[in-house]
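> Here is a sequence with its predicted model. Questions after.
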Amino acid sequence: MGDLLGVAVLGAGHMGADHIRRLDGVVSGARVAAVADPDADRAREAVAGIDGVAVHTEAEAALDAPGVEAVLIASPGPAHEEALLAAFARGLPVLCEKPMTPESAGALRVLEAEARLGRRLAQIGFMRRYDTEYRGLKALLDDGGLGRPLMLHCVHRNVSSPPGFTSAMLIDSSVSHEIDAARWLLGQELTAVTVLRPRPSAGAPEGLLDPQFVLFETDGGALVDVEVFVNCGFGYQVRCEAVCEAGSVRVGDDRGPLVTGRGSAGTEVPQDYLVRFAEAYDREVQAWVDATRRGHVTGPTAWDGYAASTVAEAGVHALETGARTQIDLAPRPALYD
């Protein structure tokens, strides 16, 4: 491996372009060697000013470009399975944005393909595990000083939903982050899900069931609730409160300077996840680059990606049927023990 890890970035949209910027100018030890996007103009725009980048419209062409030693997948979810399997076939380590795949069947195929290799190549992009506040919460829970965690109360709010956003996507796109965070924070698997639907907000597009209230049960006897509201109109907010036997701890309160003037006081509310979790993304990609250069794969695994897809799929079923839905995971391969 050379002085700089050569990375192929698949996808040059909102997330992909931000990762290209991050690899080129924020993290150390890596360079953008290739980029692939069906829109060649968008790909060229994303790498403008970066020397030596091969631009392609097909993912596999980027994987085969000279100097590519690792892959960052930031394309739409339906393209992830094919890209992951192609990277596995070439022995390339991968950082794949969530969802690993949109459907549990595809996630299981990826999981089984990596298990057959007998070594980990994939890290899944659940960046909250790299957020300073979430890591502090995890350390407190693991320490045990507050007693056993009994409940997690979570909030996930967006200013507005993008065009084409569906009621199911509130769960399989937005709440998927809370799914992974809850599993990681508690060290427990989610076993059942119920989705309650209040009257839709007047700010939600016609036909969109927004907000929703999602309730998860765990195999350790804890409860996790998530308020997801993707057209709140005022800002991007992510919060989590752990209620334990001997105390509670909450993260995600709005941060920033308190400005007082003209008879009022207030703080700025982030408007975008790339603002709220900017440092977490930087830390995640740096950790991936560092580990890859050492020949290791760390962070959230393909099992975590599979579990998140399976839980989200059960959540969508609960949303559509109104029924409490059992979550059934396949046996965990020994590779992920």
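Cool, got the structure.
> When you work out contacts or count neighbours from here on, use the C-alpha atoms and nothing else.
Will do.
> Show me how far the helix or strand hosting residue 184 is from its chain's centre.
According to DSSP states H and E, residue 184 maps onto helix 176-186. Centroid displacement of helix 176-186 relative to its chain, using C-alpha atoms, centre = their mean, to the nearest Å, is 10 Å.
> Which elements pack onto the following helix or strand past it?
Scanning forward in sequence from helix 176-186 by DSSP H and E, the next helix or strand is strand 190-196. Applying 3 or more C-alpha pairs under 8 Å, 6 or more residues apart in numbering; DSSP states H and E, one finds that strand 190-196 contacts strand 212-218, helix 302-321, strand 325-326.
> And strand 190-196, what's buried?
Using 16 or more other C-alpha atoms under 10 Å as the test for burial, strand 190-196 gives 190-195.
> So for residue 69, which of the helices and strands packed on strand 190-196 sits nearest?
Residue 69 lies closest, by C-alpha to C-alpha, to one member of those: helix 302-321, at 19.6 Å.
> which outside residues touch the closest one?
Helix 302-321 has contacts (C-alpha atoms under 8 Å, 6 or more residues apart in numbering) with 98-104, 107-108, 110-111, 114, 122-124, 168, 171-172, 175-176, 179-180, 190, 193-197, 214, 324-329, 332, 336.
> Could you take the helices and strands packed on strand 190-196 and lay them out as a markdown table, with extra columns for distance to residue 158 and mean neighbour count?
Below are the helices and strands packed on strand 190-196 laid out as a markdown table (distance: least, C-alpha to C-alpha, whole Å; neighbours: other C-alpha atoms under 10 Å):
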| stretch | distance to residue 158 | mean neighbour count |
| --- | --- | --- |
| strand 212-218 | 13 | 21 |
| helix 302-321 | 19 | 24 |
| strand 325-326 | 26 | 20 |
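> here's the one I want to compare it with:
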Amino acid sequence: MTLNVGVIGTGMIGQDHIRRLTHVLSGVRVSAVTDVDAGRAKTVADDLPAAVLQPSGQALIEDPAVDAVVVTSWGPTHEEYVLAAIAAGKQVFCEKPLATTEEACARILDAEVAAGRRMVMVGFMRRFDRQYRAMKEVLTGRSIGAPLLMHAAHRNPSVPPHFTSEMIINDSTVHDIDVARWMFDDEIAAVTVLKPRISSKAAAGFNDPLLVLLEMASGVIVDVEAMVNAGFGYDIRGEVVCEDGTVELSESAGAVVKRAGQYAGRVPANWRERFVSAFDAELQAWVDAVTAGGTTGPSAWDGYAATVACETGLRALHSGRREPIVLRERPDLYKEPTP
């Protein structure tokens, strides 16, 4: 069976997912595309012999030739399309964020709970990265004791001129927020944001880097160094300190070569290079699950919790204080941990 997928949003990430769905993954094809930029969507559709160009996201969702939906449009549009997909009874893969506000995420939760089954997967691809999965396997096995704290770093070589300090939380640290919840099977209880010395590479009025402190409900502390003008490359770090040892991500560059008194390795140039395999594994897992009649991966609850943590992080960024996180009661539909 081939799963027919409609893609809403043909920008950078949308085109990357279309390439993956068309040329990398199995059991799937892109049957429809749409974008607010109709010209761009037409250009993409012209390169896909099986795809129909739809005039809107709603029309794509209603298309009987579309079995499931991938949402890669602008963040504020996610709520509308995810709700429409749920109403149409179609599984939906939504790139992060699930929605841009706590209230919007809550409406999605309510709709999915009313439907009585999980229909949403959120695109937190680090859960499908082999290095992160190896770390979680060690922690789950408790071979080095209970976790105490985690050090993390998210370093971008540069960002576009429109990038702001707030986007360091919403666009970069959001991945570390989801990793922390998943790694420890725990919710975040509070957020504090510290502002170190500002990099000379940062634009005026732009606090870069930031140090984000996440307090897990269990007492584990996660510190995230978020820096988006690192210059030298895309560098992702993670180390968990436990009672009887530590576990860390292997070098994100891959192999480290040692010779003649020196050692060297490659630092990824961007997020595509570092996480291409995770993106592939993530969407293949979704395709396989939907084909089998269900879904998998990060749930709408995970998307909701991440958005609430980001909103709280923004309050902490501006207040300079420790800000507690308050979540609604977790519905039974989401009580089981997600992969």
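Perfect, thanks for sending it. No experiment lies behind these values; they were computed from the predicted model shown.
> Relative to residue 51 of structure 1, which of the helices and strands packed on strand 190-196 of structure 1 is closest?
Per C-alpha to C-alpha, nearest to residue 51 of structure 1 of those: helix 302-321, 32.7 Å.
> once aligned to structure 2, how far is the closest one on average?
Once fitted to structure 2, helix 302-321 of structure 1 is off its aligned match by 0.4 Å on average (mean C-alpha distance after the TM-score superposition for structure 1).
> so where is that helix in structure 2?
Counting by TM-score structural alignment, helix 302-321 of structure 1 pairs with residues 300-319 of structure 2.
> Go ahead and measure how far stretch 299-316 of structure 2 is from the middle of the chain.
Offset of stretch 299-316 of structure 2 from its chain centre (C-alpha atoms, centre = their mean): 12 Å.
> got a list of what the aligned partner of residue 227 of structure 1 in structure 2 touches?
In structure 2, residue 227 of structure 1 lines up with residue 225, judged by TM-score structural alignment. Contacts for residue 225 of structure 2 were tallied using C-alpha under 8 Å, 6+ apart; they are 152-155, 209-212.
> Compute the inter-axis angle for the helix or strand residue 225 of structure 2 falls within and strand 210-216.
Taking DSSP H and E as the definition, residue 225 of structure 2 sits inside strand 221-227. Counting by axes from the mean of the first three to the mean of the last three C-alpha atoms, to 10 degrees, strand 221-227 of structure 2 lies at 160 degrees to strand 210-216.
> quick one: the strands in the stretch 101-250 of structure 1?
Assigned by DSSP state E, counting those that start in this stretch, the stretch 101-250 of structure 1 shows strands spanning 122-125, 149-157, 190-196, 212-218, 223-229, 237-244, 247-251.
> Would you mind putting these into TSV with distance to residue 24 of structure 1 alongside?
As requested, the strands of the stretch 101-250 of structure 1 are exported to TSV (distance: least, C-alpha to C-alpha, whole Å):
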stretch	distance to residue 24 of structure 1
strand 122-125	19
strand 149-157	30
strand 190-196	38
strand 212-218	38
strand 223-229	34
strand 237-244	28
strand 247-251	31
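> The ones you listed: which one's closest to residue 135 of structure 1?
strand 247-251 (10.0 Å).
> Would you check the span in structure 2 matched by the closest one?
Taking TM-score structural alignment, strand 247-251 of structure 1 hits residues 245-249 over in structure 2.
> tell me which residues in the matching stretch are buried?
By neighbour count on 16+ other C-alpha under 10 Å, the buried set for stretch 245-249 of structure 2 is 246-249.
> Could I get the contacting residues of residue 94 of structure 2?
70-72, 78, 82, 120-123.
> cool, and residue 324 of structure 1?
For residue 324 of structure 1, counting by C-alpha under 8 Å, 6+ apart, the contacting residues are 192-195, 318.
> Report the separation between it and residue 218 of structure 1.
13 Å (C-alpha to C-alpha, to the nearest Å).
> so what sits against both of these two?
With C-alpha under 8 Å, 6+ apart as the test, residue 324 of structure 1 and residue 218 both reach residue 192.
> where exactly do the helices run in the stretch 51-200 of structure 2?
Remark: helices assigned in the stretch 51-200 of structure 2 by DSSP state H, counting those that start in this stretch are 57-62, 78-87, 102-115, 130-141, 165-167, 174-184.
> which helices and strands sit right next to the fourth one?
By that I understand helix 130-141 of structure 2. strand 245-248.
> The same query, at a cut-off of 7 Å, please.
Contacts defined by 3 or more C-alpha pairs under 7 Å, 6 or more residues apart in numbering; DSSP states H and E place helix 130-141 of structure 2 against no helix or strand at all.
> That one against structure 1, how far on average?
Mean deviation for helix 130-141 of structure 2: 0.5 Å (mean C-alpha distance after the TM-score superposition for structure 1).
> can you pull the buried residues of that helix?
130-133, 135-136, 139-140.
> again, but for the longest one
Of the residues in helix 102-115 of structure 2, those buried under the neighbour-count criterion (16+ other C-alpha under 10 Å) are 102, 104-106, 108-109, 111-113.
> which part of structure 1 lines up with it?
Counting by TM-score structural alignment, helix 102-115 of structure 2 sits on residues 104-117 of structure 1.
> what does the matching stretch rub up against?
With contact meaning C-alpha atoms under 7 Å, 6 or more residues apart in numbering, stretch 104-117 of structure 1 is reached by 81, 85, 100-101, 120, 302-303, 306, 309-310, 313, 333, 335.
> repeat that for 8 Å
For stretch 104-117 of structure 1, the surrounding residues in contact (C-alpha under 8 Å, 6+ apart) are 81, 84-85, 88, 100-101, 120-121, 302-303, 305-306, 309-310, 313, 333, 335.
> likewise stretch 28-48 of structure 1?
The contact list for stretch 28-48 of structure 1 (C-alpha under 8 Å, 6+ apart) reads 3-13, 17, 20, 23-24, 52-59, 61-63, 65-68, 75, 286, 289-290.
> Okay then, goodbye and thanks.
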